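Engineer: Pasting the sequence and the predicted model now:
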Amino acid sequence: MSEYSKEELEIQLNSADKDVAIDALMYLCFNIADPEWIQGKCIEAIENGKDEDVRGLGITCIGHVARMHSQINRGKLMPVLEKCLKDPTLSGRAEDALQDIEMFIK
């Protein structure tokens, strides 16, 4: 995979093709060194994602941010994750992300 700018990733994240959006989420999670921006994109994927897989990966990526960067914006993320806990299709991933946050954020 080649290098992508934030602008290119924004376009890919909004793609109607879920595989393009998923690839963009994976790329930004592991290749962009801006945890605050990544978290914002994850929240957008969770709240605006038309596909359950995209929404779920957004949640999983939050756990990766906690693990890799040892920082999250609790004020922004916790309400989103708490809402996801009430969604049967997303609750397992939300629980995993919350466990990662508990484990890796001091």
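Structural biologist: Ah, there it is.
Engineer: contacts, neighbours, all on C-alpha from now
Structural biologist: Noted.
Engineer: all helices of this protein, in order?
Structural biologist: Listed in chain order, the helices found in the chain under DSSP state H are 6-13, 18-31, 35-48, 52-69, 74-85, 91-104.
Engineer: Columns mean neighbour count on top of these, output as a markdown table?
Structural biologist: Converted to a markdown table, the helices of the chain look like this (neighbours: other Cα atoms under 10 Å):
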| stretch | mean neighbour count |
| --- | --- |
| helix 6-13 | 16 |
| helix 18-31 | 18 |
| helix 35-48 | 19 |
| helix 52-69 | 22 |
| helix 74-85 | 15 |
| helix 91-104 | 19 |
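Engineer: Below is an additional structure, to be compared with the one above:
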Amino acid sequence: MLAVRLLNNGNYEEINGYDQRKTFDDLHSGESKKVVNALLSHSFHEDDWKQVQDICIHHSSDQNSNVRGIAILCFGHLARIHGELELEHVLPIVKKALNDPSEFVRSHATSALDDIKFFLDLR
């Protein structure tokens, strides 16, 4: 699966799959761009959806709004790609993010919630 993200300049950047070591290192680097790319890579390429979900739960409360927003968005990716989430853990986080001070986080929460509802057939 080709995974891309839109950059601020209007161009797209491919998100490649990372090995476990690079993912772990980047998630713990403290550098928001590395964390964001690791979250996206992991959500698109890791087969263990629960592991990705737990990592996203952890990063969904990050102080950096870019990290927080992407962590929330990745819940929607997981719903679409794997068709599974622990809704009792994820839905409260996504719903809370709908009221985040950051427009970036709020918009990704809206997208994630739409994907979760659609791909997990919630009404």
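Structural biologist: That came through fine. Quantities reported herein were computed from a predicted structural model and do not represent experimental measurements.
Engineer: Drop the TM-score for these two in here.
Structural biologist: Structural agreement between the two chains, given as a TM-score (TM-score structural alignment, normalised by the length of the first structure), stands at 0.88; 104 aligned residues with a Cα RMSD of 1.6 Å.
Engineer: Tell me which residue of the second structure lines up with residue 94 of the first structure.
Structural biologist: Mapped onto the second structure by TM-score structural alignment, residue 94 of the first structure lines up with residue 109.
Engineer: Against residue 69 of the second structure, how distant is its match?
Structural biologist: Taking Cα to Cα, to the nearest Å as the criterion, residue 109 of the second structure is separated from residue 69 of the second structure by 7 Å.
Engineer: same check, this time on residue 105 of the second structure
Structural biologist: Here the criterion is Cα to Cα. By it, residue 105 of the second structure lies 4 Å from residue 69 of the second structure.
Engineer: cool, residue 104 of the second structure as well?
Structural biologist: 6 Å.
Engineer: Contacts only, for residue 56 of the second structure.
Structural biologist: If a contact means Cα atoms under 8 Å, 6 or more residues apart in numbering, then residue 56 of the second structure has 39, 71-72, 74-75 as its contacts.
Engineer: Run those past the first structure and keep the common ones.
Structural biologist: Listed in the original numbering, these still in contact in the first structure are 39, 71-72, 74-75 (both residues aligned by TM-score structural alignment, their matches' Cα atoms under 8 Å).
Engineer: was I right about residue 13 of the first structure contacting residue 24?
Structural biologist: Yes. Assessed by Cα atoms under 8 Å, residue 13 of the first structure is found in contact with residue 24 at 5.9 Å.
Engineer: Just give me the residue right at the centre of the second structure.
Structural biologist: With distances taken as Cα atoms, centre = their mean, residue 74 lies nearest the centre of the second structure, 2.2 Å away.
Engineer: For the residue nearest to that one when sequence neighbours are not counted, give its distance to residue 53 of the second structure.
Structural biologist: Using Cα to Cα, 6 or more residues apart in numbering and skipping the chain neighbours, the partner closest in space to residue 74 of the second structure is residue 43 (6.1 Å). Note on residue 43 of the second structure: its distance to residue 53 of the second structure, by Cα to Cα, is 8 Å.
Engineer: Show me whatever sits in contact with both of those two.
Structural biologist: Between them, residue 43 of the second structure and residue 53 share these contacting residues under Cα under 8 Å, 6+ apart: residue 78.
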